[in-house]
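**Student:** no sequence for this one, just the structure:
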């Protein structure tokens, strides 16, 4: 079976994708009433042997409402008037989702502490600002 390359190290088997077709809603005239142009692409992420566990978890989290309770990712495409273009659209969206899941999450930010010099500069600036504000007041009578 041909494989779909997600990243340089990750690819999925085309046999893992299940496509079903239905009549799309919306404008299209008589074409819409006769031709099944809507594509529903299903990918069983939970049982896929192609995905490492970390990617599988990120994919199901990123899929959100597109993921079923059984762990399938369902993508529906019906923007175009032809079945072939909707198939390409659905596969492109799945590929985009898989690439986002394959990217490792950025490391957690380690908060840094301010340096002694930056603390001193901040306090000196506050002192100077306070002095300027004091000088704006009424003069003190001797």
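**Tutor:** Sure thing, it's come through. The structure displayed is predicted, hence computed values, not measured ones.
**Student:** switch to C-alpha atoms for all contacts and neighbour counts from now on
**Tutor:** OK.
**Student:** what about the strands in this structure?
**Tutor:** Under the criterion DSSP state E, the chain carries strands at the ranges 3-5, 11-13, 17-22, 38-44, 72-77.
**Student:** now the angle from the longest one to strand 72-77?
**Tutor:** Between the axis of strand 38-44 and that of strand 72-77 there is an angle of 160 degrees, by axes from the mean of the first three to the mean of the last three Cα atoms, to 10 degrees.
**Student:** what residues of strand 38-44 count as buried?
**Tutor:** Using 16 or more other Cα atoms under 10 Å as the burial criterion, the residues of strand 38-44 that qualify are 38-44.
**Student:** okay, these in JSON lines with distance to residue 9 next?
**Tutor:** Shown next, in JSON lines, are the buried residues of strand 38-44 (distance: Cα to Cα, whole Å):
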{"residue": "38", "distance to residue 9": "31"}
{"residue": "39", "distance to residue 9": "28"}
{"residue": "40", "distance to residue 9": "27"}
{"residue": "41", "distance to residue 9": "23"}
{"residue": "42", "distance to residue 9": "22"}
{"residue": "43", "distance to residue 9": "19"}
{"residue": "44", "distance to residue 9": "20"}
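**Student:** second structure follows, compare the two:
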């Protein structure tokens, strides 16, 4: 039997048992039936303890400081955009896949640069001109 998986990329797949779904009653439109239907989905994924994620990707995800990531390293996504549960489930899974895919791209390290001598001189000259202009706005001297 083939285990169900959430496919992020052809080489990265999340096993179904690492995703925890909880169904809630959604707010918003829906008529009388809305108070009895649990159509909203809360998807939890334990980033810190996932066996499917490579170590460098896990570290990048945990360093994101995303408000949906709690202190234990669990990502909590809520999907309540649609009126039916199936569409909210697929929406939550698609958002999880997009979040992980975005972290797959390794950021380029920043190279320290210095301004050119000409740029420094232009900046300082502009500051001198501004200072002269502001000095000229002051009160005229009393002894003149």
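**Tutor:** Structure received. Just so you know, these numbers come straight off a predicted model, no measurement behind them.
**Student:** TM-score of the superposed pair?
**Tutor:** Taking TM-score structural alignment, normalised by the length of structure 1 as the basis, the two superposed chains have a TM-score of 0.73; 119 aligned residues with a Cα RMSD of 2.2 Å.
**Student:** and the buried residues of strand 38-44 of structure 1, which is closest to residue 93 of structure 1?
**Tutor:** residue 41 (9.9 Å; Cα to Cα).
**Student:** pretty sure the closest one is touching residue 67, no?
**Tutor:** No - taking contacts as Cα atoms under 8 Å, residue 41 of structure 1 lies outside contact range of residue 67: 11.7 Å.
**Student:** which residues are common contacts for the two?
**Tutor:** Contact with both residue 41 of structure 1 and residue 67 is made by residues residue 74, according to Cα atoms under 8 Å, 6 or more residues apart in numbering.
**Student:** spit out the contact partners of the nearest residue to residue 20 of structure 2 once chain neighbours are set aside.
**Tutor:** Here the nearest residue to residue 20 of structure 2 in space, its sequence neighbours aside, is residue 44; by Cα to Cα, 6 or more residues apart in numbering that works out to 5.0 Å. Residues in contact with residue 44 of structure 2 (Cα under 8 Å, 6+ apart) are 19-21, 74-77.
**Student:** widest-spaced pair of those residues?
**Tutor:** 21 and 74 (12.7 Å).
**Student:** sorry, back to before: reformat the strands of structure 1 as JSON lines; add distance to residue 116 of structure 1.
**Tutor:** Shown next, in JSON lines, are the strands of structure 1 (distance: least, Cα to Cα, whole Å):
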{"stretch": "strand 3-5", "distance to residue 116 of structure 1": "51"}
{"stretch": "strand 11-13", "distance to residue 116 of structure 1": "51"}
{"stretch": "strand 17-22", "distance to residue 116 of structure 1": "59"}
{"stretch": "strand 38-44", "distance to residue 116 of structure 1": "55"}
{"stretch": "strand 72-77", "distance to residue 116 of structure 1": "52"}
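**Student:** please identify the residue in structure 1 that aligns with residue 44 of structure 2.
**Tutor:** With the correspondence set by TM-score structural alignment, residue 44 of structure 2 lines up against residue 42 in structure 1.
**Student:** if you could redo that for residue 15 of structure 2, that was the one I meant.
**Tutor:** In structure 1, residue 15 of structure 2 lands on residue 13 (TM-score structural alignment).
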